[in-house]
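> I would like the atomic coordinates for the input below:
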Amino acid sequence: MSWLKTLAAAAALQALVLTPAFAGENLDQIKSSGVIKIGTEGTYAPFTYHDAANDLVGFDVEIGRAVAEKLGVKAEFVEGKWDGLIAGLDANRYDAVINQVGITEARKQKYDFSDPYIASKAVLIVEQDNEDIKGFEDLNGKKSAQSLTSNFGKLAEEAGAELVGTDGFDQSIQLVLTGRADATINDSLSFLDFKKQKPDAPVKVVAEKADADYSGIIVRKGDADLVAAINEALAAIKADGTYEAISQKYFGADVSK
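Just a heads-up that it's a prediction; the model follows:
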């Protein structure tokens, strides 16, 4: 039966190799180094991008810095393309990713997430003087400017709208403004960013879906202490008004829920 013992020993060794870092190890390393390394794109305004002076700025960047401050360390950002951004966690390029990463069941199988720090909802947008469309049900028989493969396009189609294909939010809004479409269903964050940049644009939100999609700070699997510390930091910046100030700066509204 010695072969069984050998097999058992090999299995135990494999399990040990595959076991996540000891609890608290990542947090201890971050605190001892005085730095939390954060992966981000740097090309996704208004969340993470470079300003005219080429400084890295954005909603996610400021959230990352605020969280780092509550942890008692500095934020060091490591930029990378979206396609390999989350995989950079596996390669230990950084400790966390803050880049509007949606919290999904599939991702939760491999990584850990903080509590949600931003919410996005589907909103119905029309021209300022439009009084015919007050809810999603009023889209029946109307033209809705949509990216044809998006979930927003599916919502419009389900409501009975005739879809007018576009390349994304900016083109959809332009079709509404020029009267070539009656409405668009789109992302609440994109709308808030647009209105922040162009407050006089004659468009308005008349309805929103109750269900929201949430993004969180994503880290390697297996360190509950790091997740707990990040969650505590997020709660602290919401309690002391830091989150509200950042939210108002970039969106003119509270985007936490």
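
> hey, let's count contacts and neighbours off CA atoms from now on
Noted.

> SS state for the closest residue to Ile185 other than its chain neighbours?
Nearest residue to Ile185 in three dimensions, chain neighbours excluded: Leu124, at 4.5 Å (Cα to Cα, 6 or more residues apart in numbering). Classification of Leu124 using DSSP: H, G, I helix; E, B strand; the rest coil returns strand.

> Ala183 versus Leu124, what's the distance?
Look at Leu124 and Ala183: by Cα to Cα, to the nearest Å, they are 7 Å apart.

> now do the end-to-end distance for stretch 162-170.
19 Å.

> contacting residues around that stretch?
If you take Cα atoms under 8 Å, 6 or more residues apart in numbering as the criterion, stretch 162-170 is touched by 140-148, 153, 156-157, 172, 181, 186, 190.

> now show me the structure for the sequence below, then we'll compare the two:
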Amino acid sequence: MVLSACKGQSVFKNGSFEVAKMWKKLLAGAVLTGLSCSLAFAGSTLDQIKSSKQLTIGYRESSVPFSYLDGNQKPVGFSMDLCAQVVDKLKQSLNAPQLTVKYLPVTSANRIPLIQNGTVNIECGGTANSLERQKQVGFSVATFVSHTKWLTKTDSGINNAKDLKGKTVVVTQGSNAVQFAKEINEKDGLGLNIVQAHDHAESMLMLQSGRAAAFMEDDILLAAKKADASNPNQFKFLPDSYNTLAYGLMVPKDDPEFKALVDKTLSDMMASGQFTQVYKKWFENPIPPRNANLNFPLTQDLKDRIAHPSDKVPS
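As a prediction, this is how the structure comes out:
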């Protein structure tokens, strides 16, 4: 039996009207769970955008400096500026100068499902590319390279990861750090009590309030939280550094046309020097809302990616 029509039509091969009614009920249930027929058969992302004249950008509310809310509750950041260039490219390529852009806040936990079900067309946050995530979504060429580290209080008496033995540590739900912390805990026999916070802001609050002895995350996200603290000197990095992570803008899986447009936009920015200027704006200068300066110059890893744009996952 093959379903051959979509919008309320009872057209089946080798079936009866009663079977058709059964399928209509099943389809109605699918719509309620977000798996609507329009999404399932809508075609490529570019087709959807061209047809609807609308692009939905997913952004993070507290992933400084990639995407976060400024003092006016407006989403801003490094990734948001990159995505603004993608929007301009889309308007030109699709001949759609009046393209409407919607902004939807996403979290570590729901960002991948929202890309998968078509609610979000592109996620402009601080998401690390990985082989595991590539099974679910696509990624642009790398826009940043980071390493996973621990942040703790300066007066904690903790000087390296071994000093965390038996203590409570925090990671952000949905982050790569969740699995890394578990692996390190098991490998080094640290006996950690690993708790998961809703977002990076809550993770930092748990560290600041003493409910966690350390916060594990990508170094740049930790640097941002440290710089934004009322007393940045209250916090320090542990010397332990783990894996290398390449960030990218997240896009739908198996959609080569849309990914190619995003990649070309970024690659052109890298070749022209525009990418580096946008980077300096957010990583080497005072940024809103508190005019904190991350003082995080381009690393050699990122310089290499700028010279040779790639979505390759670091080994």
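
> so what secondary structure elements neighbour the lengthiest strand in the second structure?
Ranked by residue count, the top strand of the second structure under DSSP state E comes out as strand 235-251. Contact partners of strand 235-251 of the second structure among helices and strands, from 3 or more Cα pairs under 8 Å, 6 or more residues apart in numbering; DSSP states H and E: strand 122-129, strand 138-139, strand 144-153.

> ranking those by burial, who's on top?
strand 122-129 (a mean of 27; mean count of other Cα atoms under 10 Å).

> gap between that strand and the chain center?
Put simply, strand 122-129 of the second structure sits 3 Å off its chain's centre (Cα atoms, centre = their mean, to the nearest Å).

> could you check the angle that strand makes with strand 144-153?
Interaxial angle, strand 122-129 of the second structure versus strand 144-153 (axes from the mean of the first three to the mean of the last three Cα atoms, to 10 degrees): 70 degrees.

> so where do the strands sit in the stretch 151-257 of the first structure?
Secondary structure of the stretch 151-257 of the first structure (DSSP state E, counting those that start in this stretch): strands located at 162-165, 183-187, 203-215, 218-220.

> so for the residue nearest the centre of the first structure, what's the nearest residue that isn't a sequence neighbour?
Centroid check for the first structure by Cα atoms, centre = their mean gives Gln100 as the closest residue, at 2.1 Å. Spatial nearest neighbour of Gln100 of the first structure, chain neighbours left out: Ser215 (5.4 Å); criterion: Cα to Cα, 6+ apart.

> hmm, back to that, what does the residue nearest to Ile185 of the first structure correspond to in the second structure?
In the second structure, the residue paired with Leu124 of the first structure is Trp150, using TM-score structural alignment.

> for the first structure, just list every one of the helices.
Ranges of helices within the first structure are 2-18, 25-33, 59-71, 82-85, 87-90, 105-108, 151-158, 169-177, 188-197, 224-239, 242-251, based on DSSP state H.

> just give me the neighbour total for Gly210 of the second structure.
Neighbour count for Gly210 of the second structure, taken as other Cα atoms under 10 Å: 14.

> residue in the first structure matching it?
Under the alignment by TM-score structural alignment, Gly210 of the second structure pairs with Leu175 in the first structure.

> wait, that match sits on Ala145?
Yes - with contact defined as Cα atoms under 8 Å, Leu175 of the first structure counts as touching Ala145 (6.7 Å).

> thanks a lot, catch you later.
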